[in-house]
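Participant: Quick one, structure for this:
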Amino acid sequence: MSFKTACLGALAFTIVGGAALAGALDEPKMMAPFFTDASMKTMKPDADMKKAWAAMAKADQDKMMKECNDAAMSKPHAQFCEKLKALGGSK
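Facilitator: Predicted coordinates:
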């Protein structure tokens, strides 16, 4: 195997692996409806969060709840996941 082939293989693995690590809680388009600002620092009030949750596709809700129930995945989003579970997202 040549050095060039090895490098291209490593690059492909990194790209695919990096995409697999990013989850629903890391996707701005998934999280934006729950926040008041573009930096996603301030969550919307409970009523608005509940509306945003209800408007999401069931598959997207399932992805988010799966990640919120995973301790490692939810750690950076702990406050958001707590709020989501309190609003009935864990049904």
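Participant: Could you use CA atoms for every contact and neighbour count after this?
Facilitator: Will do.
Participant: Lys44 reaches Asp37, doesn't it?
Facilitator: No: using C-alpha atoms under 8 Å, Lys44 is not in contact with Asp37; the gap is 9.0 Å.
Participant: The two: which is more packed in?
Facilitator: The neighbour comparison of Lys44 against Asp37 (other C-alpha atoms under 10 Å) goes to Lys44, with 17 against 12.
Participant: one more to put side by side:
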Amino acid sequence: MNFKNICLGALALAMVSGTAFAGALDEPDNMAPFFTDASMKTMKPKAEFKAAWDAMAKDKQGAMMKECQDAAMSKPHAEFCANLQALGGAN
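Facilitator: Below you'll find the model as predicted:
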């Protein structure tokens, strides 16, 4: 019985922490406006990048800025975060 409870607890923890790791920078819907292609490999020029940022909801902007300030979260999105920092972050 104790082993079963431990396994269920570990499974629940894995499920909860898995969703916690997926952040605003990992959401394709959040990131797509900043890229020119569907594969999200080529960033838009600075003017279009800024326009996409300005059009984004404030809560999404805040979540993205927070993740860009976290070294571990921003590492896979270094180019995006560098462009965001160049804008000065928020409006």
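Participant: max-length helix in the second structure?
Facilitator: Taking DSSP state H as the criterion, the second structure has its longest helix at helix 2-21.
Participant: and the helix or strand just after that one, which stretch of the first structure?
Facilitator: The helix or strand immediately downstream of helix 2-21 of the second structure is helix 28-31, counting by DSSP states H and E. Aligned using TM-score structural alignment, helix 28-31 of the second structure spans residues 28-31 in the first structure.
Participant: which parts of that stretch are buried?
Facilitator: Using 16 or more other C-alpha atoms under 10 Å as the test for burial, stretch 28-31 of the first structure gives Met31.
Participant: on average, how far is that stretch from the matching bit in the second structure?
Facilitator: Comparison of stretch 28-31 of the first structure with the second structure after fitting gives an average deviation of 0.8 Å (mean C-alpha distance after the TM-score superposition for the first structure).
Participant: Now tell me what touches that stretch from outside.
Facilitator: Residues outside stretch 28-31 of the first structure that contact it (C-alpha atoms under 8 Å, 6 or more residues apart in numbering): Ala24, Leu25, Met40, Asp60.
Participant: State the pair within those that is farthest apart.
Facilitator: Met40 and Asp60 (18.5 Å; C-alpha to C-alpha).
Participant: okay, the helix or strand hosting Asp62 of the first structure sits on what stretch of the second structure?
Facilitator: Using DSSP H and E, Asp62 of the first structure maps to helix 58-68. Per TM-score structural alignment, the counterpart of helix 58-68 of the first structure in the second structure is residues 58-68.
Participant: Mean deviation, that stretch versus the first structure?
Facilitator: Mean deviation for stretch 58-68 of the second structure: 0.6 Å (mean C-alpha distance after the TM-score superposition for the first structure).
Participant: Show me which parts of that stretch are buried, residue by residue.
Facilitator: So for stretch 58-68 of the second structure, counting by 16+ other C-alpha under 10 Å, buried means Gln61, Met64, Met65, Glu67, Cys68.
Participant: ok, the residue nearest to the spatial centre of the second structure - contacts?
Facilitator: Compute the mean C-alpha point of the second structure, and by C-alpha atoms, centre = their mean the closest residue is Leu25, 1.2 Å away. The contact partners of Leu25 of the second structure, taken as C-alpha under 8 Å, 6+ apart, are Met31, Met64, Glu67, Ser74, His77.
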